[in-house]
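S.K.: sequence first, predicted model second:
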Amino acid sequence: MPDFETLSRKIGVGGSDPASVRKRIEAMERLLEGLFVVPGTKQRFGLDFILDLIPVGGDIVGAAMGAYMVWEARNLGMPKNAYVRMAGNVGLNALLGAIPFIGAVPDFFFRSNTRNLKIIKKHLDRHHPGTAIIDG
């Protein structure tokens, strides 16, 4: 039976190469921002919005998951100003979410993880064009 390292390399989730990083951050953004659809609309929401409904602990978990994307950006060798801006997005999201229950509303529209994904994709498209995926 193959070990974890071999399996993760085959499906592209365990590597440190830019293509693997791109897959992981896109999956994280989808989990946090676009997992569900509001019935009758095209408006998506994810785990980040749901976590904001849990006072204190939910904001901490959501911020930690958002910080993971910043960590991946740092490991990609992105410029410091890019991941500092990403950290600011995560911090603002955490501050907005700190308002019990009401804080989920601005988070529904701010979408810090989607903003951060765009920053990372812009870097990857410029410096690692082979990682680009054509959306259908």
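M.R.: All right, it came through fine.

S.K.: C-alpha only now, for contacts and for neighbours.
M.R.: Noted.

S.K.: residues in contact with Val61?
M.R.: Counting by C-alpha atoms under 8 Å, 6 or more residues apart in numbering, Val61 makes contact with Leu51.

S.K.: comparison target, given below:
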Amino acid sequence: MNIEQDIDFELARLRRVAWRMDALFYIPRTNFSVGLDNILGLIPVIGDIASVTPSFWMIWRAYKLGASPGALAYMLCNTVTDLLIGSIPLIGDIFDVVYNANIRNYRLLEKNLAKRAATARDISLKDLPVQLG
């Protein structure tokens, strides 16, 4: 396996976790999804802690994949916001269904890594010597 295949494999794994946590199934006739995060969030305290563990794991994997510090900070803010507001009874449960922090974090990571790869490609192309005729 080369590094690109490793990154693709890791992104696929993170995508599966994000969607299981936030979009295991959709509520009929709506655009809203329910995932393990929402189901676990119904259990006071323990459920919120259990649901935030995969979120922090995703941030750790994003760090290992080379996400920028800004992206990691934004992912952490999404996760902490989800944890704090999600901990409020009833209001937090509704917020969890709408906010989907794990999917937000996955999409942010995907965009960040694509941008970093494009920047690296641009820099490496500038370093190539120009050969004239």
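M.R.: Looks like it came in fine. Note that the structure is a prediction, hence the values are computed from the model and not measured.

S.K.: now the TM-score, please.
M.R.: After superposition, the two chains reach a TM-score (TM-score structural alignment, normalised by the length of structure 2) of 0.78; 115 aligned residues with a C-alpha RMSD of 1.9 Å.

S.K.: next, count neighbours for Ala19 of structure 1.
M.R.: 18 (other C-alpha atoms under 10 Å).

S.K.: corresponding residue for it in structure 2?
M.R.: Aligned against structure 2 by TM-score structural alignment, Ala19 of structure 1 finds its counterpart in Asp8.

S.K.: ok, Val61 of structure 1 next?
M.R.: Taking TM-score structural alignment, Val61 of structure 1 has Ala50 as its aligned residue in structure 2.

S.K.: how far apart are the helix or strand its match falls within and its match in structure 1?
M.R.: Counting by DSSP states H and E, the element that carries Ala50 of structure 2 is helix 46-65. In this overlay with structure 1, the average offset of helix 46-65 of structure 2 from its partner residues is 0.7 Å by mean C-alpha distance after the TM-score superposition for structure 1.

S.K.: mind listing the strands for structure 2?
M.R.: Ranges of strands in structure 2, per DSSP state E, are 25-26, 33-34.

S.K.: hey, which of the ones you listed is tucked in deepest?
M.R.: Scoring these by mean neighbour count under mean count of other C-alpha atoms under 10 Å gives strand 33-34 as the most buried, with a mean of 19.

S.K.: can you check which helix is longest in structure 2?
M.R.: Secondary structure assigned by DSSP state H gives helix 101-126 as the longest helix of structure 2.

S.K.: list the buried ones in that helix?
M.R.: Neighbour-count burial for helix 101-126 of structure 2, counted by 16 or more other C-alpha atoms under 10 Å, picks out Ala101, Asn102, Ile103, Arg104, Asn105, Tyr106, Leu108, Leu109, Asn112, Leu113.

S.K.: stretch 47-66 of structure 1 too?
M.R.: For stretch 47-66 of structure 1, a neighbour-count test (16+ other C-alpha under 10 Å) marks 47-54, 58-63, 65-66 as buried.

S.K.: one step back: and the angle from the longest helix of structure 2 to helix 46-65?
M.R.: Here the directions of helix 101-126 of structure 2 and helix 46-65 differ by 0 degrees (axes from the mean of the first three to the mean of the last three C-alpha atoms, to 10 degrees).
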